[in-house]
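**Q** Predicted model follows, preceded by the sequence.
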Amino acid sequence: MVLFAQVFGSLFGLLAVVFGAFGAHALKKTFTDDQLKSFETGVKYQMYHALVLLMLGFNFNLDTGYQKAMIYCFVIGVFLFSFSIYGLTLTGSRGNKWKFLGPITPLGGLLLVGGWALLIYNLVGNFI
């Protein structure tokens, strides 16, 4: 599970840099201000959670059930949250918005919240 967290943290970090540059340069010309802000939100959340995954992968054994669940929440949450935003903004800018992605974004956000809750549980559990 440690390697899983480190690989996905690294992959999400790499893609956040690529997508951020793509958004700042190529998409700036075709996106509205609201679309660009939404896209940037996806990139920011992706990078934040890439760093969290790396931190967890380098500092925890990630061998308990709730620690594994925490990592899965972060990985799946980033994928659902950020990538649905990318899909919504890219298709919206071309006039054919994939509305089915709309409900996926909050589901991803809920998984991210769950990952943070499990991290708090992990940290507090060590002191009780």
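**A** Great, that's in hand. Numbers count the residues shown, from 1 in each chain.

**Q** rest of the way, CA atoms for contacts and neighbours
**A** OK.

**Q** all helices of this protein, in order?
**A** 2-25, 33-59, 65-93, 104-125 (DSSP state H).

**Q** Can you mark which positions in the second one are buried?
**A** This points to helix 33-59. 35-36, 38-47, 49-54, 56-57 (16 or more other C-alpha atoms under 10 Å).

**Q** Repeat that for the third one.
**A** Applying a neighbour-count criterion of 16+ other C-alpha under 10 Å, one finds 67-90, 92-93 buried in helix 65-93.

**Q** Check which helices and strands it sits against.
**A** Packing partners of helix 65-93 (3 or more C-alpha pairs under 8 Å, 6 or more residues apart in numbering; DSSP states H and E): helix 33-59, helix 104-125.

**Q** Make JSON lines out of the ones you listed and add distance to residue 24.
**A** Below are these laid out as JSON lines (distance: least, C-alpha to C-alpha, whole Å):
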{"stretch": "helix 33-59", "distance to residue 24": "8"}
{"stretch": "helix 104-125", "distance to residue 24": "22"}
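
**Q** Please compare the first structure with the one that follows:
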Amino acid sequence: MKLLGILGSVGLLLGVMLGAFAAHGLRGHLSEQMQIVFETGVRYQMYHSFAVLIAAVLVQRNQNFFLAGIFYAIGIALFSFSLYILALTGIRWLGAITPLGGLSFMIGHALLLIGFLRTDGNKKT
């Protein structure tokens, strides 16, 4: 599906850009702990942007794959971006949002599993 393809591609593009920013622009400007927090956001954004792309390819087989991709995208917004803002600003209460992103990732993974369980393995895409 086009929407998921766009979301996954933009997620990967931003992930590479933010990773480069973390490696070259933030070193020495953040504490070691906040650098790790930022890089964790980048890592999970990259993993789940690939998951969004996988869901985009699989959505033709089962609508659960579409929902999985949407939950992955929501997870990126909540998990990764709360970590970016936390690392850059030090606003601690943003850490309370991060687990909601993790929950969104887990829902996405569960929907991916359901999609595979409900899909006929012989169906051609």
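**A** Thanks, I have the structure now. What you are looking at is a predicted structure, and each value in this text was computed from that prediction instead of being measured.

**Q** any idea how far the residue most central in space within the first structure lies from residue 38 of the first structure?
**A** By C-alpha atoms, centre = their mean, the mean C-alpha position of the first structure lies nearest to residue 78, the distance being 2.3 Å. Here residue 78 of the first structure is placed at a distance of 14 Å from residue 38 of the first structure (C-alpha to C-alpha, to the nearest Å).

**Q** Would you check the span in the second structure matched by stretch 69-80 of the first structure?
**A** Under TM-score structural alignment, the counterpart of stretch 69-80 of the first structure in the second structure spans residues 67-78.

**Q** List the contacts of that stretch.
**A** 4, 7-8, 44-45, 48-49, 51-53, 55-56, 97-98, 100-105, 107-112 (C-alpha atoms under 8 Å, 6 or more residues apart in numbering).

**Q** what does residue 109 of the first structure align to in the second structure?
**A** Taking TM-score structural alignment, the alignment pairs residue 109 of the first structure with residue 102 from the second structure.

**Q** wait, that match sits on residue 79?
**A** Yes - between residue 102 of the second structure and residue 79 there is a contact at 6.2 Å, judged by C-alpha atoms under 8 Å.

**Q** What lies in contact with stretch 8-17 of the first structure?
**A** For stretch 8-17 of the first structure, contacts defined as C-alpha under 8 Å, 6+ apart pick out 43-44, 46-47, 49-54, 75.

**Q** Skip the chain neighbours and tell me the closest residue to residue 43 of the first structure.
**A** Spatial nearest neighbour of residue 43 of the first structure, chain neighbours left out: residue 16 (5.3 Å); criterion: C-alpha to C-alpha, 6 or more residues apart in numbering.

**Q** ok, that neighbour - how many residues close by?
**A** 22 (other C-alpha atoms under 10 Å).

**Q** And for residue 92 of the second structure?
**A** By other C-alpha under 10 Å, neighbour count at residue 92 of the second structure equals 12.

**Q** what's near enough to touch it?
**A** The neighbours of residue 92 of the second structure, taking C-alpha under 8 Å, 6+ apart as the test, are residue 86.

**Q** Give the aligned equivalent of it in the first structure.
**A** Aligning on TM-score structural alignment places residue 92 of the second structure opposite residue 99 in the first structure.
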